[in-house]
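Undergrad: Fold the stuff below for me.
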Amino acid sequence: MRFAIGLLVIMTTMTSCQSEKTISLFNGKDLTGWHVDVPEMDTVPNATNPFLVRNGMLVSLGDPRGHLITDAGYKNYRLSVEYRFAGEPGNCGVLVHSSDPRALYKMFPKSIEVQMQHGDAGDFWVIVEDIEVDNMEERRGPRAEWGTTEGKKRRIPNLTDDSESPLGEWNEMVVECVGNEIKVWVNGDMVNYGYNATASSGQIALQAEGAEVEFRKVALTPIDKLSK
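TA: Sure, this is the predicted structure:
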């Protein structure tokens, strides 16, 4: 049965005195605070839940494909995610400002994806939302081909090619979302910055998208301005 989201919203205006109150979105024990949306689980009785906790880490097995989504929504925050591809390199992503489920390809929630695919960490992929960057046509392609739905140019590549750790080693991705701006760092390198996003709040999601990924940290800190 398709999951109907009853969104618990945590979206207050943050002050600077709140900016150091980091919360862990993953408790190291179970998936409290998250729910799974995996289309195959609707119709295949014995389908495996691709999200689990193993040795104190949150693990995305990669298949069947879908999303692990926070029950709560957030705005104005810094999200720090430590992850690695423990086996074969592959694809995954962090989705911010997530809302309507299965809005794209009957799979992806309406959101802005920050790509974690090995070799492309920090790309933006727009999913029925949108965002702008500098040098937009150079980075995204011909304007006439842009879009946010199936068959359109939805990818905005990151600014670096060598920020990721070697395969099997840990990476830290930091995503800051303030108002309609999003800024991304990978292992300390600023790799993407976007503005005029069509969403400024929502849930946060992690993907199962074909490759096993381990997460040892998913932490959120309220902020009121982007880091430089």
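
Undergrad: From now on I want contacts and neighbour counts done on CA atoms only, so please keep to that.
TA: OK.

Undergrad: now what about the longest strand along the chain, what contacts it?
TA: Determined from DSSP state E, the single longest strand within the chain is strand 213-222. For strand 213-222, contacts defined as Cα atoms under 8 Å, 6 or more residues apart in numbering pick out 14, 18-26, 28, 56-62, 75-86, 92.

Undergrad: one more, for comparison:
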Amino acid sequence: MKNLKTLALLFGLVLGFSSCKSEPKEKTDGNWRNLFDGETLNGWKTVMGEAPFEVKDGVIIGTAIFNTPNTFLITEETFGDYILEVDIMINHPSSNSGVMVRGQYDQSGRGGKGLVYGYQIESDPTDRAWSGGLYDEARRGWLYPLDLNPDAKSAFKMGEWNTYRIEAIGNEIKSWINGQEVAYVVDDMDKSGFVGLQVHSIYDEAHVGEKTYFRNVRIQTEDLEPKPFKGDVFVVNTGYNELTDLEKQNGWKLLFDGESSDGWVGAYKETFPEKGWNIKDGVLTIQGADGSESTNFGDIVTTEMYSAFDLAFDFKITEGANSGVKYFVTLSEGNTGSAIGLEYQILDDERHPDAKMGRDGNRTLSSLYDLKTSTKQARFVRKPGEWNQGRIVVYPDNKVEHYINGVKVLEYVRGSEEFRELVAQSKYKIWENFGEAKEGRILLQDHGDEVSYKNIKIKTLQ
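TA: A predicted model of the protein is given here:
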């Protein structure tokens, strides 16, 4: 069986190489303008790394070389709003690539060696399969990993030509691969920049000579007609408390309007706290106090109850902060202190002692507090003072998922044998049927530390 798989892979690679010759699209096609003439690299330049680009049979070919940084072939012209199409083919898992969108270049970066940074629509040939996702090169990291749109992970085909469509219009960036809707990001960091094609750095000599292929690079910059997404695709919005038409169409609602406390009250109270919780410039902030749990200004909860839902929220912590977002809060326990509920932990893992308590890290950021540890990587977490995106998905069958910055970090099933065993080993074992309520409120915790929130949105699931 192993030999058959090897033969199949080699056969696929041979087909890929034999089909490398370009079949260029018509040069005159509506408002499209070719950025690549099919014969030369006129209008392009190579920056950062030393990987070579050449033109053969109407195709741009980038070749990986050993021990050099990422190499980018970038347009000498810059663009603002546009629709871009490009075909990409990759034949080896080491040939990570991507398309810079409104790319930026700092000639003085890296000690005068130059630095490319900004939006990149990914070509990911690994098993992770995040092709079409949005990566903020040399800046914020992943903005749209494909854990947010797992159905699109199969869109990119290894050893075949893949047609990318990328729209950068206003503050929206959307991507398609082979007609499949992939990423949708609302962000206003860069208004204009170059188009760039990447050959990724390699540090394994076995991968020297692997090639990445590009053809049919064309752009529209006038009379743009955006192509609307039609599917139930998650939208990442780094702005403040606004929903796109797609989100409204798919049932999303804001839990915080950016201006008022509508929809929220103090836990065990009938009104919103008069002190401690502040709303300013579209941000909801719990004021820092003495670091103690729910003894200062108090938790706040939604006035509505939820059962199956998709909840997303942006949060920003201060150094050493501890807080949490709880769900299935019933307020029926009659306890003192913080209300009881399942908790998405919010914590400065490096500076707060709670990160070393509990069992196996189950009190760290994005974990199911005191129950299950999140399997996050440090590179996907942003520092105190920067915005992180949290997400909790509760399906109608009681499966639950936690995400941090678009990456899924844990899952479990409420009421399952495994879940009840976790509860029996936790601080929650004294509460009968903990975490198994049919419905409950969403809670933002006052733990005596300053934490800010925006873009709190929810969608009920059927």
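
Undergrad: returning to that earlier point: from the contacts of strand 213-222 of structure 1, list the buried ones, please.
TA: Buried members of the contacts of strand 213-222 of structure 1, counted by 16 or more other Cα atoms under 10 Å: 19, 22, 25-26, 28, 56-62, 75-85, 92.

Undergrad: secondary structure element for A8 of structure 2?
TA: helix 2-18 (DSSP states H and E).

Undergrad: Just the angle for that helix relative to strand 211-220, thanks.
TA: Per axes from the mean of the first three to the mean of the last three Cα atoms, to 10 degrees, the angle that helix 2-18 of structure 2 makes with strand 211-220 is 50 degrees.

Undergrad: Could you find the closest non-adjacent residue to I300 of structure 2?
TA: G266 (4.3 Å; Cα to Cα, 6 or more residues apart in numbering).

Undergrad: you'd agree that neighbour is up against R441?
TA: No: the criterion here is Cα atoms under 8 Å, and G266 of structure 2 misses it with R441 at 11.7 Å.

Undergrad: list the residues that contact both of these two?
TA: Joint contacts of G266 of structure 2 and R441 (Cα under 8 Å, 6+ apart) are V301.

Undergrad: which residues does the most centrally placed residue in structure 1 contact?
TA: Residue closest to the average C-alpha location in structure 1 (Cα atoms, centre = their mean): V94, at 1.4 Å. Residues near V94 of structure 1 by Cα under 8 Å, 6+ apart: 113-116, 204-207.

Undergrad: Switch the residues you listed over to TSV; also include secondary structure.
TA: Output for the contacts of V94 of structure 1, formatted as TSV (DSSP: H, G, I helix; E, B strand; the rest coil):
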residue	secondary structure
E113	strand
V114	strand
Q115	strand
M116	coil
I204	strand
A205	strand
L206	strand
Q207	strand
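
Undergrad: which two from those residues end up farthest apart in space?
TA: In the contacts of V94 of structure 1, two members sit farther apart than any others by Cα to Cα. They are M116 and I204, at 14.3 Å.

Undergrad: what's stretch 312-324 of structure 2 aligned against in structure 1?
TA: Aligned using TM-score structural alignment, stretch 312-324 of structure 2 spans no residues in structure 1.

Undergrad: where do the helices sit along structure 1?
TA: Ranges of helices in structure 1, per DSSP state H, are 40-43, 136-140.

Undergrad: for those, which one sits closest to N158 of structure 1?
TA: helix 136-140 (8.6 Å).

Undergrad: most surrounded residue in the contacts of V94 of structure 1?
TA: Q207 (30 neighbours; other Cα atoms under 10 Å).

Undergrad: Leaving out chain neighbours, which residue sits closest to that one?
TA: In this structure, Q207 of structure 1 finds its nearest non-sequential neighbour in H67, 4.6 Å apart by Cα to Cα, 6+ apart.

Undergrad: what's around the equivalent of V55 of structure 2 over in structure 1, how many residues?
TA: With TM-score structural alignment defining the correspondence, V55 of structure 2 maps onto V53 in structure 1. Applying other Cα under 10 Å, we find 17 residues neighbouring V53 of structure 1.

Undergrad: wait, V53 of structure 1 sits on K29?
TA: Yes: the criterion here is Cα under 8 Å, and V53 of structure 1 meets it with K29 at 6.6 Å.
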